[in-house]
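**Student:** Okay, here's the prediction I keep looking at, along with the sequence it came from:
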Amino acid sequence: MPISRPVRRRQIHRRVINCIGYEREDGLWDIEAEMRDLKTDNVDNPERDGYVPAGEPFHHMWLRITVDRSLLIHTVEASIDQSPFKICPSAAQVFKRLEGTRISGGWLRKTRELVGGVQGCTHLNELLPVLATTTIQTLWPGTESEVMRLGASKMLNTCQSWAQNSDVIKRYIPELYTPELPENIQNSLIAVKK
């Protein structure tokens, strides 16, 4: 069932994220994310010839990673085609630092060290979790057990399906199954319930 009917309202902003996975002829995979922010009204902006017209992207950026079956990132390309400030496109080059990293447990923490904060771009960083999960979906089905293990390396204990004590883990990756969640996960659940 969809969310409830809203009160009368007027659209102000629209963010569109499109993420696509490609199998390449050389045995690698390209995962591309595109993000566009659109305003329904003109926005004053001295760095964009005085204003950003309604419907023209306020932000428009791209991020592509090329991975192998083990989720090792071979190449990264980032581009900031439109942004509110002239300095923004220079942040794209920083994302090359992700080359040689592997999408697995702790990868997002590592990305924050390499490209987070003042050295990177908030919006390109927001695309990284989307790229990671799209990568898993792109490699699936493949060899199902192999892809399930790859998925577990990134997603174990991140949702109900991927919880170590779930029927999904018990069925597909029994060696990772535990009837009880690890203590640190149980403690975080208790903290959330308070």
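**Tutor:** Structure's in. What do you need?

**Student:** For the rest of this, base every contact and every neighbour count on C-alpha atoms.
**Tutor:** Will do.

**Student:** what's the following helix or strand after the helix or strand that contains Arg14?
**Tutor:** Assigned by DSSP states H and E, Arg14 falls within strand 13-23. Downstream of strand 13-23, the next assigned helix or strand under DSSP H and E is strand 29-39.

**Student:** which helices and strands sit right next to that following strand?
**Tutor:** For strand 29-39, the packing partners by 3 or more C-alpha pairs under 8 Å, 6 or more residues apart in numbering; DSSP states H and E come out as strand 13-23, strand 57-67, helix 122-139.

**Student:** Any chance of CSV for the ones you listed, columns distance to Ser153 and mean neighbour count?
**Tutor:** Output for the helices and strands packed on strand 29-39, formatted as CSV (distance: least, C-alpha to C-alpha, whole Å; neighbours: other C-alpha atoms under 10 Å):
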stretch, distance to Ser153, mean neighbour count
strand 13-23, 19, 15
strand 57-67, 15, 22
helix 122-139, 10, 18
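
**Student:** Kindly reformat those as JSON lines containing distance to Lys39.
**Tutor:** Listed next are the helices and strands packed on strand 29-39 as JSON lines, based on distance: least, C-alpha to C-alpha, whole Å:
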{"stretch": "strand 13-23", "distance to Lys39": "5"}
{"stretch": "strand 57-67", "distance to Lys39": "7"}
{"stretch": "helix 122-139", "distance to Lys39": "16"}
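
**Student:** wait, which of these is closest to Val43?
**Tutor:** strand 57-67 (8.7 Å; C-alpha to C-alpha).

**Student:** Pasting the second one now:
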Amino acid sequence: MASPSSPRPDPSEELKAVALRLFVETSYAGASLQQIADAAGYSKSSVLYHFASKEALLEEALTPAVVKLDGLFQGSIGRIADAELRGTFVEDFIDFLLVHGLEAHIIINQGQSLAGIPIVDRANDFLRRLSDSFVNELATPEQRIRLGVALAGAAYVVATGVAMPSTDLAPIEEARAALVAVVAELLVPLAAPAVTL
């Protein structure tokens, strides 16, 4: 908790954080600007001072995660198939989720209903391209399902807080280590060439 003499966080950052939480809890459609303002302790006019609309608030809140996600998945199949690179990819992916879990939740669970919002369209296009790359570069349905379960499962665990501690740093590190170990284990068979009969 901040001491009485410490300044309040940057209003736009605080509003984005509150909006992301509400967009996950009640959905983008279900969270009004007034609810966001109330939850953050601001007036609605203050929200509109920083963001022209709820859509603009969503755009600004999601953009850093979408940019980071795009960079994270560049050449991902090659990184996942290579034993030495796989560990780094998995750690980077889990770290991304630990920082951007709410954004991932919104993109995955509300992406289709938010089509038409530029940042969401960008994320949806990226996910389609990623899916196409999985289909084209992984030889078997088992490999594609294994990869999907590993990545989507980790995103679900982090976004919903399943097995994630809420306060103590040590348990967060334990949860991170467990996520890295499980995802890496699920991806090990991708390094082996597909067996064809």
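**Tutor:** Great, that's in hand. What you see is a predicted model; the values in this text were computed from it and never measured.

**Student:** Please state their TM-score.
**Tutor:** Overlay of the two chains. TM-score (TM-score structural alignment, normalised by the length of structure 1): 0.28; 99 aligned residues with a C-alpha RMSD of 5.4 Å.

**Student:** Which neighbouring elements make contact with the host helix or strand of Glu59 of structure 2?
**Tutor:** Assigned by DSSP H and E, Glu59 of structure 2 falls within helix 54-72. Judged by 3+ C-alpha pairs under 8 Å, 6+ apart, helix 54-72 of structure 2 is in contact with helix 11-26, helix 83-110, helix 118-137.

**Student:** Would you tell me which of those helices gets closest to Ala61 of structure 2?
**Tutor:** Of all these, helix 11-26 sits nearest to Ala61 of structure 2, with 5.3 Å by C-alpha to C-alpha.

**Student:** Asp44 of structure 1 - that's part of a helix, no?
**Tutor:** No. Assigned with DSSP: H, G, I helix; E, B strand; the rest coil, Asp44 of structure 1 falls outside any helix and is strand.

**Student:** do you know which of the helices and strands packed on strand 29-39 of structure 1 lies nearest Ser79 of structure 1?
**Tutor:** With C-alpha to C-alpha, the closest approach to Ser79 of structure 1 among these belongs to strand 57-67: 5.1 Å.

**Student:** and the angle for that closest one with strand 13-23?
**Tutor:** 20 degrees (axes from the mean of the first three to the mean of the last three C-alpha atoms, to 10 degrees).

**Student:** in the helix or strand following the helix holding Glu59 of structure 2, what counts as buried?
**Tutor:** Heading C-terminal from helix 54-72 of structure 2, the first helix or strand you meet, by DSSP H and E, is helix 76-81. For helix 76-81 of structure 2, burial by neighbour count (16 or more other C-alpha atoms under 10 Å) applies to 76-77, 79-81.

**Student:** between these, which is closest to Val99 of structure 2?
**Tutor:** Taking C-alpha to C-alpha as the measure, Val99 of structure 2 lies nearest Ser76 of the buried residues of helix 76-81 of structure 2, at 19.4 Å.

**Student:** what's the spacing between the most centrally placed residue in structure 2 and Val24 of structure 2?
**Tutor:** Structure 2 has Ala104 as the residue nearest its centroid, 2.4 Å off, counting by C-alpha atoms, centre = their mean. The gap separating Ala104 of structure 2 from Val24 of structure 2 is 10 Å, by C-alpha to C-alpha, to the nearest Å.

**Student:** again, but for Ser12 of structure 2
**Tutor:** According to C-alpha to C-alpha, Ser12 of structure 2 and Val24 of structure 2 sit 18 Å apart.

**Student:** Stretch 98-106 of structure 2: which residues count as buried?
**Tutor:** By 16+ other C-alpha under 10 Å, the buried positions in stretch 98-106 of structure 2 come out as 98, 100-106.

**Student:** any chance of the residues you listed in a markdown table, plus distance to Gly153 of structure 2?
**Tutor:** A markdown table is the format used below for the buried residues of stretch 98-106 of structure 2 (distance: C-alpha to C-alpha, whole Å):
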| residue | distance to Gly153 of structure 2 |
| --- | --- |
| Leu98 | 13 |
| His100 | 15 |
| Gly101 | 12 |
| Leu102 | 14 |
| Glu103 | 15 |
| Ala104 | 12 |
| His105 | 11 |
| Ile106 | 15 |
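
**Student:** ok so, going back, most widely separated two among the buried residues of helix 76-81 of structure 2?
**Tutor:** The distance between the two most remote of the buried residues of helix 76-81 of structure 2 (C-alpha to C-alpha) is 8.5 Å, for Ser76 and Ala81.

**Student:** what's the spacing between Val120 of structure 2 and Leu57 of structure 2?
**Tutor:** Taken as C-alpha to C-alpha, the span from Val120 of structure 2 to Leu57 of structure 2 is 12 Å.

**Student:** So which of the two has more stuff around it?
**Tutor:** Neighbour count, other C-alpha atoms under 10 Å: between Val120 of structure 2 and Leu57, Val120 has more, with 24 against 20.

**Student:** Would you agree the more buried one is in contact with Asn109?
**Tutor:** No. With contact defined as C-alpha atoms under 8 Å, Val120 of structure 2 does not reach Asn109; the gap is 11.4 Å.

**Student:** Quick check: neighbours shared by the two?
**Tutor:** Residues touching both Val120 of structure 2 and Asn109 (C-alpha atoms under 8 Å, 6 or more residues apart in numbering): there are none.
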